[in-house]
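>>> Provided below for reference: sequence and predicted model.
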Amino acid sequence: MAKKNELWEWIKALVIAVLLAAVIRYFLFAPIVVDGLSMMPTLHDQDRMIVNKFSYTIGEPDRFDIIVFHAPENKDYIKRVIGLPGDTIEYRDDTLYVNGTAYEEPYLDEYKKQVIDGPLTNSFTLRETPVGSDVVPEGHLFVMGDNRRFSKDSRHIGTVPMEEVLGKTSVIYWPIEDVRLIK
């Protein structure tokens, strides 16, 4: 009888562990692999990261958060939030202007030093992108990759509806030499 009771306890523990892991992965945190170079130099191809799915359940995205979202071609993209609902976005002379105010983008400094044949980010206004209006629509985000010359982002696919956002990511856990928190 003791053996049967012990086996039952092990089965219950295993079922609880599997259910707990499934709940955590589905609702709270999930792994994702960076695919491509669009977020260089911040993120590298094949970096493995944790997506915090809970972050926007209780809060709103902040400008410059790195998010994961479902893109139109049935892929998940990792990009940086540049524009929030109601913002006007413009790039002029390689400088970001949000609502008419110039913003620093320190995460681009490394790439800007390497570019010798023009700006890292070509000049544009929201109206000149698929957004087609002067402001980021309510319930949407304007996102861009850090590797501005080689990123398919809101300049090409339009804004991202909030319901397509999986969550925020800021932890690289693999490869081991690159483990860090990112901004």
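In hand now; what should we look at?

>>> all contacts plus neighbour counts: C-alpha atoms, from now on.
Will do.

>>> Does the most centrally placed residue in the chain fall in a helix, a strand, or a coil region?
Centroid-nearest residue in the chain: I67, 2.0 Å away (criterion: CA atoms, centre = their mean). At I67, secondary structure determined by DSSP: H, G, I helix; E, B strand; the rest coil is strand.

>>> alright, now check it against this:
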Amino acid sequence: MVKRDLIKQVILLVSLLLGLIALRAWVFEPVTIQPEMANAYLKEKDLIITVRGADATYGDFILYEVDKKEYVGRIIAMEGDSVTYMDDVLYRNNEIVHEDYLSRLPHVEYYTEDFTIASLTEQAHQVLPEGTYLVLNDDRTNLSDSRTFGLIDTKQVIGRLTFRLTPLSDFGFIDTGVTQQ
């Protein structure tokens, strides 16, 4: 009787471990925020759960890969959008987009160099082509985003940052700071 209970417990434990490994491999991707990824919402050393294949929209943080290195950025525009960034004002589809989340940055002033989709794609596109995102860092002096890498293809996206595990004081869903417009 004891031997049978032990075997059941071992089988249950192995099944649980295999289930967790499968979730980690196909659904969740943990990411520790590095100094170059940090901003007003994502602090250095935060442990964040990324959901693979989750729908992402304007303002969401995504984890993406360029040249086998992972980066975190905010979605500014999606396929079919036209974008102009001029004098620190974002125009998406010829409408001003208020980036209130930038006001939470430690430095009051920020400066984003002027660009358009045409200038980022060397005149190849006027709007974002199908299956691409325009991704920018909240720290606009950190150019490790679409301004350097070009438009981010959906194949490069690992997932959407969804849930903060640590620090425990900030445990919960990620607040992107984006207000409905």
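Done, it's in. Just so it is clear, the structure is predicted and the values come from calculations on it, not from any experiment.

>>> Superposing both, give me the TM-score.
TM-score of the superposed chains, computed with TM-score structural alignment, normalised by the length of structure 2, equals 0.87; 174 aligned residues with a CA RMSD of 1.9 Å.

>>> picking that back up, do you know how far the equivalent of the residue nearest to the centre of structure 1 over in structure 2 is from Y85 of structure 2?
Aligned by TM-score structural alignment, I67 of structure 1 pairs with I62 of structure 2. Note on I62 of structure 2: its distance to Y85 of structure 2, by CA to CA, to the nearest Å, is 21 Å.

>>> ok, back up a step: contacts only, for the closest residue in space to the residue nearest to the centre of structure 1 that isn't next to it in sequence.
Using CA to CA, 6 or more residues apart in numbering and skipping the chain neighbours, the partner closest in space to I67 of structure 1 is K168 (4.4 Å). K168 of structure 1 is in contact with 51-53, 55-56, 65-68, counting by CA atoms under 8 Å, 6 or more residues apart in numbering.

>>> Which residue ranges of structure 2 form strands?
Ranges of strands in structure 2, per DSSP state E, are 28-32, 47-51, 61-66, 69-78, 83-86, 89-92, 95-97, 115-116, 132-136, 152-153, 157-166, 172-173.

>>> any chance of those strands in a markdown table, plus distance to Q123 of structure 2?
Output for the strands of structure 2, formatted as a markdown table (distance: least, CA to CA, whole Å):
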| stretch | distance to Q123 of structure 2 |
| --- | --- |
| strand 28-32 | 35 |
| strand 47-51 | 33 |
| strand 61-66 | 22 |
| strand 69-78 | 17 |
| strand 83-86 | 13 |
| strand 89-92 | 18 |
| strand 95-97 | 21 |
| strand 115-116 | 9 |
| strand 132-136 | 15 |
| strand 152-153 | 17 |
| strand 157-166 | 24 |
| strand 172-173 | 39 |
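
>>> and in structure 2, which of the contacts of K168 of structure 1 remain?
Compared against structure 2 with both residues aligned by TM-score structural alignment, their matches' CA atoms under 8 Å, the contacts of K168 of structure 1 retain 51-53, 55-56, 65-68.

>>> Can you flag the buried ones in these?
Buried members of the kept ones among the contacts of K168 of structure 1, scored by 16 or more other CA atoms under 10 Å, are 51-53, 55, 65-68.

>>> now, the most widely separated pair of these?
K53 and D65 (13.3 Å; CA to CA).

>>> re the thing from before, could you measure from the match of I67 of structure 1 over to R52 of structure 2?
Separation of I62 of structure 2 from R52 of structure 2 (CA to CA): 10 Å.

>>> which neighbours do those two share?
Common neighbours of I62 of structure 2 and R52 (CA under 8 Å, 6+ apart) are 158-160.

>>> could you dump the residues you listed to CSV with distance to N39 of structure 2?
Below are those laid out as CSV (distance: CA to CA, whole Å):
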residue, distance to N39 of structure 2
I158, 20
G159, 18
R160, 16
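
>>> Looking at these, which is nearest H98 of structure 2?
For those, the nearest to H98 of structure 2 is R160 (21.8 Å; CA to CA).

>>> For the closest one, what is the corresponding residue in structure 1?
R160 of structure 2 maps onto K168 of structure 1 when the alignment is built from TM-score structural alignment.

>>> gap between its match and N5 of structure 1?
Here K168 of structure 1 is placed at a distance of 44 Å from N5 of structure 1 (CA to CA).

>>> same deal with P119 of structure 1?
Using CA to CA, P119 of structure 1 is found at 70 Å from N5 of structure 1.
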